[in-house]
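Peer 1: Okay, predicted coordinates and the sequence, questions at the end:
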Amino acid sequence: MTDASTAGLGFATRQLHAGIELDGAHRPRATPIYLTAGFVFDDFDQGHARFAGTDDGFSYTRVGNPTNAATERRIADLEGGIDALLVGSGQAAVVTTVLALVAAGDHIVSASSIYEGSRELLRDDLARLGVTTTFVAAQNDAAAWEAAIRPETKALFAESIPNPKNEVLDIATIAGVAHRHGLPLIVDNTLGTPYLVRPIEHGADIVVHSASKFLAGHGTVLGGVIVDGGTFAWDAAPDRFPQLAVERGLDGRTVVERAGRAAFLEHARHIALRFGPVPSPLNAFLILQGIETLSLRVQRQSATALRIARWLEEQPGVAAVDYSGLDSSPYRDLAARYLPDGQGSVFAVTLEGGTEAARTFTDALRLFTRMTHLGDVRSLVLHPATTTHVQREREELAAAGIGPGLLRLSIGLEEPDDLIADLDRALAAVAAADILTRAGIA
């Protein structure tokens, strides 16, 4: 039993109280860190019951841990899911989700504008295992998704707010495509966060996060999470998902018969148990601590990002600003629909002058940290073309709209005026370097 029912309570209240189970003996207010590999059985029979699944207590941290479970319950509540699974990283969340659904010969349809690590996983690693992926360039083009679906397709995958360009996914439209074909929609909501958008409310079936980012919030730990919406009928077409709806376990039941609405997550938990991408209970605790201030951080970060994006759009030497909160953004209407409380804090700015301008600008910054990460309390800057997207061909970068002058900004919690002053200093350094004149542009 939880300490108090959170049904009907607001987001800020639930991010503090959802999923709490107070220890009966000591009753600590903060969730304890159960930093232990295993858990003691009262007797011989309890050990058997834990492994047979007739006792829901804990046996081994790779299988489950009270600290991790508390974090799972909190995130599931905030995302509107029925349950969640915490794993070692955001990449582990994507891998575990996909592996729970596919076998050799199967197919995934994915938006092209996704995290580069996920794209490489789908394009390269899973291809070696016989699982192919078709990438849809226009992520909100329903017809393009429809055309990519094959008889062997097992899922659709996209991000609520892809980076680096702050595009907005039309979740309901793509969910409609998926469901017309009897397929689940998986949405990576790392940049959206459950505070700004909850994809399950718009038709998504499974949500994944890199909890290392906004959920933890302080750039200190790694973690990932899978949230099951409990809405997809896995047994509607049993032959499509035999691992869930046809194959029977030692108890004579399928996963759907055993777990009902939570069938997918039950199966994913067993995948994670065998592959072992388990987060430390210490990391789970720090993620849980971060979630307690999620709405406060994301609200401020989004507001500051909008102010900075508007300022950058007016500056000489800036070719483009990609932020859905701007009136000039082609995603403005979708942002108003899906992200009314803020459009996130990660966006792209493209400088005139290409790579040399981006280098001069980046090296002149003093408050922005040069590193690959997102959702930190500190503001960050990165040049995707030479870092995260360095393995892409020039033509691929151009097709994705990632030019040599594009920089990704992740806005933190510093004073907005200080961040603007830092950016202004960097723009002045570019102008002083006379890059455009030397390149024959100005």
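Peer 2: Good, I have the coordinates.

Peer 1: CA atoms for contacts and neighbours, from now on please.
Peer 2: Will do.

Peer 1: Please, where are all the helices along the stretch 151-300 of the chain?
Peer 2: Counting by DSSP state H, counting those that start in this stretch, the stretch 151-300 of the chain has helices at residues 171-180, 193-196, 242-245, 255-259, 263-275, 281-291, 294-313.

Peer 1: The fourth one packs against which elements?
Peer 2: For helix 255-259, the elements it packs on are helix 242-245, helix 263-275, judged by 3 or more Cα pairs under 8 Å, 6 or more residues apart in numbering; DSSP states H and E.

Peer 1: Which neighbouring elements make contact with the longest one?
Peer 2: The contact analysis (3+ Cα pairs under 8 Å, 6+ apart) places helix 263-275 against strand 83-87, helix 90-99, strand 224-228, helix 242-245, helix 255-259.

Peer 1: And the contacts of the third one?
Peer 2: Around strand 224-228, the neighbours that count as contacts under Cα atoms under 8 Å, 6 or more residues apart in numbering are 72, 75-76, 79, 81-93, 97, 205-212, 262, 264-265.

Peer 1: same deal with the shortest one?
Peer 2: Surrounding helix 242-245, the residues in contact under the criterion Cα under 8 Å, 6+ apart are 234, 235, 238, 239, 254, 255, 256, 257, 263, 264, 267.

Peer 1: Reformat those residues as TSV; add distance to residue 294.
Peer 2: Formatted as TSV, the contacts of helix 242-245 follow (distance: Cα to Cα, whole Å):
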residue	distance to residue 294
234	33
235	36
238	39
239	41
254	38
255	34
256	34
257	36
263	29
264	27
267	29
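
Peer 1: between these, which is closest to residue 432?
Peer 2: Nearest to residue 432 among the contacts of helix 242-245: residue 264, at 57.0 Å, using Cα to Cα.

Peer 1: That closest one: neighbouring residues, count only.
Peer 2: By other Cα atoms under 10 Å, the residues close to residue 264 number 26.

Peer 1: what's near enough to touch it?
Peer 2: Applying Cα under 8 Å, 6+ apart to residue 264 gives the contacts 100, 228, 234, 244.

Peer 1: Second structure follows, compare the two:
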Amino acid sequence: MTHGFDTLQVHAGARPDPATGARQTPVYQTTAYVFRDADHAAALFNLQEVGYIYSRLTNPTVAALQERVATLEGGAGAVCCSSGHAAQIMALFPLMGPGLNIVASTRAYGGTITQFSQTIKRFGWSCTFVDFDDLAAVEAAIDENTRAIFCESIANPGGYVTDLDAIAAIADKAGLPLIVDNTSATPYLCKPIEHGATLVVHSLTKYMTGNGTVTGGAVIDSGKFDWSASDKFPSLAAPEPAYHGLKFHETFGSLAFTFHSIAIGLRDLGMTLNPQAAHYTLLGIETLSLRMQKHVENATRVASWLENHPAVEQVTYAGLPSSPYNDRVSKICPNGAGGLFTVALKGGYESCVKFVDSLEIFSHVANLGDARSLVIHSASTTHRQLTEEQQIAAGAAPNVVRISIGIEDPEDLIADLDQALAKAG
């Protein structure tokens, strides 16, 4: 029997606790788990039996969350970790090696651009950034050392919608996995795997938890990629020296990536999600569809109002008929264009700073996807490490403010924006 999204967001991965009958998933606040005997321990370490060894690798609360996010995304399996940034490294880890590269969209979170342009160099990896609206440029950027293509479904900060089907076709032709960050959309608005994504990553910190309490990340594997089709992915297809020569794809099939990420990725990188954070995220996901509907409804109203304000140069919300990305919404995000967009002010950088400082309901924080409405001036904060050229390419120019619309009364949000714009000049 197949179930709808609203049912799955409450029930997937959650079963009454066998010991107590507790209906809500308990927080298993434990480091280790007692083995039945020596043979049981050996079977667990040999990956011949699924179970719990040590909470850096597996934990029942985290496992419930992994099953839920995998189910909602339509994936074969998932691994949860400590943050969205950790999820990106976890996604790349089994695919990459010194001298190898990825091709990524210029329209991405500033921290992602820094991570891919600077930090991954320390592993001997590199990244080529391309405008993903230029399909020929994406194709041209791929070479014999490329191992993945990376983009965001709804790009942070501008709310641009990526043509996932077109990018997936390029990835398929090249025999490469497509990794899609679905943080801004969530599986309620967008299902990247249905559009050809191999892996989906999330910052669970944002809409999935929805209340600004914890950080977390997830990598969901579609289970559809043939890791053995070429010699490009030896960690998954060939004997893995980090796990006594085990061939993960041959042994685990569609779950190869997930098992590798737990047995080696979490074991050696240690980017573990704590069970308390997993619990908060499970609670948040129970109301995901309800919140996303309200985020979209509010964002549409607020963006429409802002677009007609005399102090505003441009609003990037894809849900507006004036957006060049509006035609993609019905195809890629049929339930709406999300709650995230940017506003360019005619007064430039100084007006943006005054505007942010004058808001009262909106919280000035480096976060998005909260039930509360949030605002940040990206050029002076999250995208500060980038050059102005990179800021503009990422949709975070000096005269741009990022707005994450919450679930409050939209009239109150509009009134707050109105008074702040008046003070900004």
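Peer 2: That came through, no problem. Source: prediction; values computed, not measured.

Peer 1: re the thing from before, what subset of the contacts of helix 242-245 of structure 1 is buried?
Peer 2: Among the contacts of helix 242-245 of structure 1, those scoring as buried are 234, 235, 254, 255, 256, 263, 264, 267 (criterion: 16 or more other Cα atoms under 10 Å).

Peer 1: Identify each buried residue in stretch 226-246 of structure 1, please.
Peer 2: Buried residues in stretch 226-246 of structure 1 (16+ other Cα under 10 Å): 226-235, 240-246.

Peer 1: Please state the offset of it from the chain centre?
Peer 2: On the basis of Cα atoms, centre = their mean, to the nearest Å, stretch 226-246 of structure 1 is displaced by 22 Å from the centre of the chain it belongs to.

Peer 1: Next: stretch 339-354 of structure 2.
Peer 2: Here stretch 339-354 of structure 2 is found 25 Å from its chain centre; the criterion is Cα atoms, centre = their mean.

Peer 1: and if you look at stretch 60-72 of structure 2?
Peer 2: For stretch 60-72 of structure 2, the distance from its own C-alpha centre to the chain's C-alpha centre is 15 Å (Cα atoms, centre = their mean).

Peer 1: Next: stretch 143-163 of structure 2.
Peer 2: Centroid displacement of stretch 143-163 of structure 2 relative to its chain, using Cα atoms, centre = their mean, is 11 Å.

Peer 1: Please work out which residues of structure 1 line up with that stretch.
Peer 2: Mapping stretch 143-163 of structure 2 onto structure 1 (TM-score structural alignment) gives residues 150-170.

Peer 1: Pull out the buried positions in the matching stretch.
Peer 2: With burial defined by 16+ other Cα under 10 Å, the residues of stretch 150-170 of structure 1 counted as buried are 153-170.

Peer 1: Not counting its own residues, what contacts that stretch?
Peer 2: For stretch 150-170 of structure 1, contacts defined as Cα under 8 Å, 6+ apart pick out 101-102, 105-111, 113-115, 139-140, 171, 178, 183-192, 199, 240, 322-324, 331, 334-335, 344, 346-348, 384, 408.

Peer 1: Determine how far the last residue of it lies from the first.
Peer 2: Start and end residues of stretch 150-170 of structure 1 are separated by 22 Å (Cα to Cα, to the nearest Å).

Peer 1: Could you do stretch 387-402 of structure 1 as well?
Peer 2: The first and last residues of stretch 387-402 of structure 1 sit 12 Å apart, counting by Cα to Cα.

Peer 1: Just put the contacts of residue 264 of structure 1 in JSON lines and tack on distance to residue 68 of structure 1.
Peer 2: Formatted as JSON lines, the contacts of residue 264 of structure 1 follow (distance: Cα to Cα, whole Å):
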{"residue": "100", "distance to residue 68 of structure 1": "20"}
{"residue": "228", "distance to residue 68 of structure 1": "16"}
{"residue": "234", "distance to residue 68 of structure 1": "26"}
{"residue": "244", "distance to residue 68 of structure 1": "25"}
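
Peer 1: list the ones among those residues that structure 2 also has?
Peer 2: Contacts from these that recur in structure 2, judged by both residues aligned by TM-score structural alignment, their matches' Cα atoms under 8 Å, are 100, 228, 244.

Peer 1: residues in structure 2 matched by stretch 362-382 of structure 1, start to end?
Peer 2: Mapping stretch 362-382 of structure 1 onto structure 2 (TM-score structural alignment) gives residues 356-376.

Peer 1: Endpoint to endpoint, that stretch covers what distance?
Peer 2: Length of stretch 356-376 of structure 2, first residue to last, Cα to Cα: 7 Å.

Peer 1: Report the separation between residue 191 of structure 2 and residue 180 of structure 2.
Peer 2: As judged by Cα to Cα, residue 191 of structure 2 and residue 180 of structure 2 stand 10 Å apart.

Peer 1: Those two: which has the busier surroundings?
Peer 2: Comparing residue 191 of structure 2 with residue 180 by other Cα under 10 Å, the one with more neighbours is residue 180, at 28 against 23.

Peer 1: Could you identify the residue of structure 1 that aligns with that one?
Peer 2: Counting by TM-score structural alignment, residue 180 of structure 2 corresponds to residue 187 in structure 1.
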